[in-house]
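Enquirer: curious how this folds, go ahead:
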Amino acid sequence: MREGTAPIIRREDYQAPAYWIRTVDLSFDLDPAKTLVINKMTIERNAELPVQSLRLDGEDLNLTRVMVNGEPATFRVENDQLVLDALPDGPFTLEVRNTIAPEKNLQLSGLYTSGGGFFTQCEAQGFRRISYFLDRPDVMAVYTVTLRADAEKYPVLLGNGNLVAQGELDGGRHFAKWHDPFPKPSYLFALVAAKLVSREQKIVSRSGKEHLLQVYVRAGDLDKTEHAMNSLIASVVWDEARFGLPLDLERFMIVAVSDFNMGAMENKGLNIFNTKFVLASPATATDADFANIESVVAHEYFHNWTGNRVTCRDWFQLSLKEGLTVYRDQEFSQDMAGEASARAVKRIEDVRQLRQFQFPEDAGPMAHPVRPEQYQAIDNFYTATVYEKGAEVVRMMATLVGRRGFAKGMTLYFQRHDGQAVTCDDFAQAIADANPGSELAERLDAFKRWYSQAGTPQVTARGAYDAAARTYTLELAQTGTPNPGQPHRLPSVIPFAMGLLASDDGSALPLQLADEPGDTGTHRVLVLAEAEQRFVFVNVDREPVPSLLRGYSAPVHLDAALADTALLTLLQHDSDAFNRWEAGQQLALNRLLAALRGGSTQLDAAFIDAMRGVLRHPTLDAALKELVLTLPSETVVAEELGAEVDPARIHALREGFRLQLAQALRDDWVWAFETQAPIGGYSPDARAAGQRALVNLALSMLVLDATASGDTVWPGRAYQRFKDATSMSERFGALTALVNAHAELAAPALERFHALFADEALVIDKWFALQAGAPEPLGEGAGAVFERVRTLAQHPDFTLRNPNRARSLLMPLTLMNPAAFHRADAAGYVFWADKVVEVDAFNPQLASRLARSLDRWRLLAEPYRSAAREAIARVAARAELSDDTREIVTRSLQD
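Expert: All right, here's what the predicted structure looks like:
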């Protein structure tokens, strides 16, 4: 691995390419040790720029020939670039021949081998590891690709677009020729050559055209592809119905591969997926797996238009495709969930992810705007800010213009920019122009600060009721923390959804501002666009409780300073399910923070009764109950604490509260376990999944309580459920209950689980992850989880070379298990540093993601803080370190 020396790339320095590549004719003679790549391009100079050299990007290529218009060319190689001078004035052809060694490509970027087949991953800059090219997203070309390979070893040959020819060759070889009629950047190129089988389905679009859908997997996995195919069909139907965006190729293919750095990749017509997001059966996949497959399949399919047909001008615009497409897949998942409560559960899950990962990022050394201003390694900016916060920015646009207005804006966006590489500004302008007079159109320049300002805005809300005047005054104020390169934060445009509930019975109150002729219903969206604003509601007959930021209408920190009585009213009566959950979380968080600051470590009767009321509620969705009854994570508590974080203390207090809830609601948990399970055979639908989630939570609480008291009945029942389960959701839920309670039966259950699923790689990933993420026991057993992780790192089934397996052990420990990772003896940090360095030697993308685990080291109390800094400095001092990892650790250490 080369020492990291990449220059800093700045958005303000963007220049259009000096040349355009119009067509690409690629041929591959595939061989694991030495693949021949012949790249014939039609190129023309950009007439708007001065004449200059043509510089093509390349990395780890063995160059054998360069021809211009059929004649040998004069060239040179400088800093991994193929440079040609004195080129023809008009269009010309350039042929570049080189060889590569896919079997040695352990970075899994470019063309590599996995399980005896060939696969590609070219986003963001992997194509330069295949052939010399203008490897940038604003160079879009029409591709024709011919693949040649051994017919027995690689019977399936796939490329982008439509299959135009195939046949046999001498020597037991065969070929396939693919043509993609739509111009695309090189990052969307893909090929697959492997021994695969496929599930196929023909569909007819609204226009009457027939399309072939295919899901390719290894032999033996075909029975696990039904859900992925159903998800793909649903995605095609939804996108055409919701946005009028049809499938535009004769066929659409998904290919599953076990070695993959990402979740999936939207290559035009040939999506390559991590097996984790394709393979599912009731016996091997949990409800969460089924939901994730549906979401990721939809995400990659939706990229066909938002990312492929219209793509990014440069990598600073990454959220143009990713934020927009995350929003689209979230909307799809909500629509698939059906009823309002299930839609709200999906929204809650998305916000939990945002707070768990994006909020700490916004407050840490890697903080950056949704549209970054600079980067050193672009792979490091596939972040929660670009994806999840980017989706929230799109959601705010949709809120400001309405559902129909947003659809109109999408239509205008494609009318203007189909086949182009554009910017976030182009998208925002299209949504605004399609909705003249809207709040977005009127405040567009200010709204776009969401793209340029890092950090999470802090919104303070204070309300006052005047009974005599029958008015309620709501004062909103926003502030923001300065960031490097951004000393002064300007106000953001914040859509602020809200309502008012009567404090006596929780009924919804009509909303009428002082300057309005009549009420506007019981729900509305205010727009906070200044540092401070005041809203006066009139004709308020009863003292209200404000329901603020409903549906989480903007990604902000909200300080409403609501008393427990108000939060209890919201928890019991709010028509907005998100805010019911939010009220429950705030009640729990208030108690955790108070205990950490020296207050009571005992849960009060009012809180316990409120939780009992949620659990026993006759109409609340089971999934919503499970979410409300789950305490805020230790990471969220640490972020709220803000400084001098002692992970062990947070863990001890949270575990203490969890045990108290288990004990105080014991009879209620028994009732939930015995009465709330879904009836009938397994189905991954939202309602049944929610019921299983609640039953699993009840079982975990009963086993926790029993283990603490020395009772063996519930651990025994959990073990029996583990053995008899008819689905992975039930089996893994029971196993989780035993492991997380450190019950004696956990060890034999883990052993039995491994034996049952030894040949199921994705299930064994769960086995590793469960043990790495288990809560550290308190008292004399402390440290057991970390020691178990060190032991598992030597397990015969563990390897760092497979990204899924590496992540399954390392990420649950370092990202999700603070008490096990942050140790007073610094052993966790030493383990982290060793693994970052080891992985960086062959897979920088994976290493840099692992390196992010210590982003928030400055929040830690001593002795953790100094030990964490020392570990980061040790990694940064390495002479040989990739650009990806060096950027992360260097920024982490900067003051």
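Enquirer: every contact and neighbour count from this point should use C-alpha atoms.
Expert: Will do.
Enquirer: point me to the residue sitting farthest from the middle of the protein.
Expert: Ala468 (50.2 Å; C-alpha atoms, centre = their mean).
Enquirer: helices along the stretch 551-700 of the chain, start to end?
Expert: 564-573, 577-596, 605-616, 622-628, 634-641, 647-664, 666-675, 686-709 (DSSP state H, counting those that start in this stretch).
Enquirer: want to throw these into a markdown table with mean neighbour count and distance to Met410?
Expert: Listed next are those as a markdown table, based on neighbours: other C-alpha atoms under 10 Å; distance: least, C-alpha to C-alpha, whole Å:
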| stretch | mean neighbour count | distance to Met410 |
| --- | --- | --- |
| helix 564-573 | 21 | 36 |
| helix 577-596 | 21 | 27 |
| helix 605-616 | 16 | 40 |
| helix 622-628 | 24 | 32 |
| helix 634-641 | 19 | 35 |
| helix 647-664 | 19 | 45 |
| helix 666-675 | 17 | 45 |
| helix 686-709 | 24 | 29 |
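Enquirer: who wins for proximity to Leu188 among these?
Expert: In terms of C-alpha to C-alpha, the element of those nearest to Leu188 is helix 686-709, at 33.2 Å.
Enquirer: any idea how far the helix or strand following that closest one is from the chain center?
Expert: Counting by DSSP states H and E, the next helix or strand C-terminal to helix 686-709 is helix 713-724. Computed by C-alpha atoms, centre = their mean, to the nearest Å, the separation of helix 713-724 from the middle of its chain amounts to 34 Å.
Enquirer: report the buried residues of helix 713-724.
Expert: 714-716, 718-719, 721-723 (16 or more other C-alpha atoms under 10 Å).
Enquirer: quick one: contacts for Leu212?
Expert: 200-203, 250-252 (C-alpha atoms under 8 Å, 6 or more residues apart in numbering).
Enquirer: let's compare: structure for the following, please.
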Amino acid sequence: MTQAQAKYLKDYTAPRFTITHLDLSFTLEGKETQVVAKSQVVRLDSTATCLILDGDEMKILSVKINGEDVSYKQGLTNLSIDTQLDEFQLEIVTQLDPEANLSLEGLYMSDGAYCTQCEAEGFRRITYFLDRPDVLAIYTVRIEADKTAFPYLLSNGNPIEKGSLDGDRHFAKWHDPFPKPAYLFALVAGDFDLLEDEFITRSNRAVKLQVFVDKGNLNKAHHAIASLKKSMAWDESRFNLEYDLDIYMIVAVDFFNMGAMENKGLNVFNTKYVLADTSSATDEDYHGIEAVVGHEYFHNWTGNRVTCRDWFQLSLKEGLTVFRDQEFSSDLGSRAVNRIHAIKVIKNQQFAEDSGPMSHPIRPESVIEMNNFYTVTVYNKGAEVIRMLHTLLGEQKFQAGMQLYFQRHDGQAVTCDDFVAAMQDASGVDLVQFKLWYSQSGTPVVTVEEDYDEVNACYRLTIKQTTPESAEQKDKQALHIPFDLELLSGQGESMLSAVIDVKQASQEFIFNDITEKPVPSLLQNFSAPVKLVFDYSIEQLVHLMRFASSEVARWEASVTLVSQSIWDNVANLQLNQAMHVDPRVVDAYRGVLLSPSLDLALVAEIFTLPSVSALIEQAESVELDALGTARDYVAEEIATACEDELVTRYRELAGVDNAAARALKNTCLFLLQKVSDEYQEYAEDQYVQAANMTDSLGALQALNGEASSVRTRLMADYESKWKSTPLVMDKWLTLHATCGDDKCLETLVALTDHESFSYSNPNRVRSLVGAFAAGNLIQFHDIEGKGYDFLTDAIIKLNKVNPQVAARIITPLIQFKKFDSSRQAMMKASLERILGLPDLSKDLYEKVSKALGL
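Expert: Alright, predicted model coming up:
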């Protein structure tokens, strides 16, 4: 692995040359596509005498400076040109083969359409260039192609010219007036269905909106364009930000490594986050489309107009924009349920990343392959850090900080420090200690002890914080933690609500005039991404479930309550004792189900027991078989005890047409399957009568716990109905991947030869292989190691086809430290097999070598 050289944040140096303008001309001719790049180069460092450009997998046809051929040196991944000039025009002509580009980076083909993906370092596969985010240029792009096959020729910015050419060819020209780094460049050429609309900005400008989708899918684009209009209006009202071009385009493609990409004015989307109608998309799909459309639109300012200086600053744009899209979803929908979904990502996935071999701060210190740092830490923990800032400053000061940030840095490539400085200067709040969240890795553990002095009506909390050592950071410092709490009386009344600043390793907080011992609701709304340790009793948790002012706190109390019950039964199994569930736990759940005032979607969240992955993150080590048995037992006990209430609720909600009602109805149906096989009839009836995909899929998910003749029959019907619709078949693949039946893996091996599956399409791989490894942990960690072999074989295939996808689905295999020695040995053996590949990609090498401690 001679190429696997780490890069370090500390080694950053400013560019010695920059490029102010770039004229690109594409002649799209399949395997012999030609690109002419004319760059206006300016020398920034007077001592620089060699211009070194990034480039990969291209054929050079010519290199000229100011119209004259020049000598150059072509390396494996760069092009070097000696020069003494301060300013000059550099023209490079390259030839590409988009059809052979299976990595889906640079310029490639997606179902017959030309498409680009340049973030993080894909532009260097299109032409030789200073492919770094702190080189911002103004782009003019001309595209030429066959008119019949490629009637739409799209790029960034505004359209300025188009016309016909000889030989049934045509061209289009685009100009983007805003300087941008190369990673934001986009080109799409193809034949699509087009849905158009218009948005009138607050300054009364008309912006043309266009959504391009594959032929025949026009009816599935309406939700995406409606979500775009909502996003534009929300950003104006909440953040005072207006769109800046005359046109905004979204193109949906099926072959795409990511969810979507915020290229200036031309967003390229995975079809998963564009196409939706009620027959083929679930309520969750509709929500996901709205959130991702919002996310990419919000990047127009937080990522495009102000971008990151280097890739170590990725959270500058991603953490901030995830926070913004979370707020968008919360303002438009249920704030509590949206917050719960965000918390689950942190507790189920990010905490695991923090405790694994790929642990890193939200601003990493080093990297081998940049694609490996598009992580839940950078994105989702990054968003939690922004949320903490919002909590500390409040909405008004936070918005003042945002405005100062844009005033200072519009059109610039900046750092996380620049963002925090704007927040500090606008608010007057000292954020020096807070900045440690950007540079310190790992999940802090916050331990709380309480003491109540009845005589003096004084309640005392002692709060201690520690962050475990990690491979790259031994010495951890105390962080600034905004700690939201509420104290409840015995009657459920709020005695005190406050956000306190925890800044020391150990800190005492005293609350006076507390007339009775309260029940504390701690770290409300998950006010910081930490693990909370507090010795809650069953009575206290039940009290919080009933009376906490925060709906999120009620849900958190339910998670803690049922988790305690599951772990108690793990201990019972290990001691060969009978399992049982405390009646108070059952009563608490029954009370939630019977409550007439609780949001139905919140009730559904409370009745969705913690996943196996979430439970694993609650323990230092895990006996997986006992954990799976105990979790199933507790679920069955709660379902059986609440059978009558579940049936009543299910029947009440059967005809209610809204997402919250469907969420609870399908949760009830899922739990009823644990009570008796007779409820399979309910699931079959729902599937047959379903008027939407949410209910169809809900029925199948309810039956997915084990094999049955009903499940087999309905899965076959689903396949027959949707076999020509890849996105809908992805759901079918995932159902197979997450089935609890012991023959699950045998089925998956066979499905890799199914016509609906392909290793060349990331959506298919994620739906089958990725869903199995990350979402079916009991089967994946089968004691014989067959799950590890299945994932390893898939990764070896993907190493050649698409190493970026391979590196993303390997995560469950590298997180082996919490399992027993036998499973650890098998997982390490799988990693050794991958490490031994003669052509191992940098993407995989980085993760495997760190996991093995190399």
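Enquirer: output the helices of the stretch 551-700 of the first structure as TSV; include the columns distance to Arg865 of the first structure.
Expert: Converted to TSV, these look like this (distance: least, C-alpha to C-alpha, whole Å):
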stretch	distance to Arg865 of the first structure
helix 564-573	35
helix 577-596	19
helix 605-616	34
helix 622-628	32
helix 634-641	14
helix 647-664	11
helix 666-675	39
helix 686-709	32
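Enquirer: among these, which comes closest to Phe273 of the first structure?
Expert: Here helix 686-709 is closest among the helices of the stretch 551-700 of the first structure (C-alpha to C-alpha), at 23.8 Å.
Enquirer: on that earlier part again, using a markdown table, lay out the buried residues of helix 713-724 of the first structure together with distance to Glu71 of the first structure.
Expert: As requested, those are exported to a markdown table (distance: C-alpha to C-alpha, whole Å):
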| residue | distance to Glu71 of the first structure |
| --- | --- |
| Trp714 | 79 |
| Pro715 | 77 |
| Gly716 | 78 |
| Ala718 | 74 |
| Tyr719 | 74 |
| Arg721 | 73 |
| Phe722 | 70 |
| Lys723 | 71 |
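Enquirer: which one among these gets closest to Ser186 of the first structure?
Expert: Out of the buried residues of helix 713-724 of the first structure, the member with the shortest distance to Ser186 of the first structure (by C-alpha to C-alpha) is Phe722, at 48.0 Å.
Enquirer: name the nearest residue to the alignment partner in the second structure of the closest one, ignoring sequence neighbours.
Expert: Aligned counterpart of Phe722 of the first structure in the second structure: Tyr687 (TM-score structural alignment). Leaving aside its sequence neighbours, Tyr687 of the second structure sits nearest to Ser696 (C-alpha to C-alpha, 6 or more residues apart in numbering; 4.8 Å).
Enquirer: that neighbour - how many residues pack around it?
Expert: 24 (other C-alpha atoms under 10 Å).
Enquirer: let me see the contact set for it.
Expert: Going by C-alpha under 8 Å, 6+ apart, Ser696 of the second structure touches 686-688, 690.
Enquirer: aligned partner of it in the first structure?
Expert: Using TM-score structural alignment, Ser696 of the second structure sits opposite Arg731 in the first structure.
Enquirer: wasn't that match part of a helix?
Expert: Yes - applying DSSP: H, G, I helix; E, B strand; the rest coil, one finds Arg731 of the first structure inside a helix.
Enquirer: ok, now how distant is it from Val536 of the first structure?
Expert: 54 Å (C-alpha to C-alpha, to the nearest Å).
Enquirer: and if you look at Ala190 of the first structure?
Expert: Ala190 of the first structure is 57 Å from Val536 of the first structure, by C-alpha to C-alpha.
Enquirer: what do you get for Arg309 of the first structure?
Expert: Distance from Arg309 of the first structure to Val536 of the first structure, by C-alpha to C-alpha: 46 Å.
Enquirer: swap in Val875 of the first structure?
Expert: Separation of Val875 of the first structure from Val536 of the first structure (C-alpha to C-alpha) stands at 56 Å.
Enquirer: pretty sure Gly58 of the first structure contacts Gln125?
Expert: No - counting by C-alpha atoms under 8 Å, Gly58 of the first structure stays clear of Gln125, with 9.6 Å between them.
Enquirer: which SS class is the residue farthest from the centre of the first structure?
Expert: Assignment for Ala468 of the first structure (three-state DSSP): coil.
Enquirer: that one -> the second structure?
Expert: Matched across to the second structure, Ala468 of the first structure falls on Val455, judged by TM-score structural alignment.
Enquirer: quick one: the strands in the stretch 401-550 of the second structure?
Expert: 413-414, 445-453, 458-466, 481-488, 494-502, 506-512, 519-522, 531-533 (DSSP state E, counting those that start in this stretch).
Enquirer: what helices and strands are in contact with the first one?
Expert: Based on contacts counted as 3 or more C-alpha pairs under 8 Å, 6 or more residues apart in numbering; DSSP states H and E, the elements that strand 413-414 of the second structure packs against are strand 307-308.
Enquirer: list the residues that contact the residue nearest the centre of the second structure.
Expert: Nearest to the geometric centre of the second structure sits Val376, at 6.2 Å (C-alpha atoms, centre = their mean). For Val376 of the second structure, the contacting residues are 345-346, 349-350, 353, by C-alpha under 8 Å, 6+ apart.
Enquirer: one more time with 6 Å, if that's ok
Expert: Gln350 (C-alpha atoms under 6 Å, 6 or more residues apart in numbering).
Enquirer: could you find the counterpart of it in the first structure?
Expert: When the first structure is aligned by TM-score structural alignment, Val376 of the second structure is paired with Ala384.
Enquirer: picking that back up, looking at Val875 and Val536 of the first structure, which one has more neighbours?
Expert: It is Val875, of Val875 of the first structure and Val536, that has more neighbours when counted by other C-alpha under 10 Å, with 21 against 17.
Enquirer: for the aligned partner of that one in the second structure, helix, strand, or coil?
Expert: Under the alignment (TM-score structural alignment), Val875 of the first structure maps onto Ile834 of the second structure. Per three-state DSSP, the secondary structure class of Ile834 of the second structure is helix.
Enquirer: the spatially closest residue to Ile834 of the second structure that is not a sequence neighbour - how many residues pack around it?
Expert: Spatial nearest neighbour of Ile834 of the second structure, chain neighbours left out: Ile796 (6.7 Å); criterion: C-alpha to C-alpha, 6+ apart. Residues near Ile796 of the second structure, counting by other C-alpha under 10 Å, number 19.
Enquirer: so Gly705 of the second structure makes contact with Gly740?
Expert: Yes - using C-alpha atoms under 6 Å, Gly705 of the second structure is in contact with Gly740, at 4.7 Å.
Enquirer: tell me the counterpart of Ile888 of the first structure in the second structure.
Expert: Counting by TM-score structural alignment, the partner of Ile888 of the first structure is Lys847.
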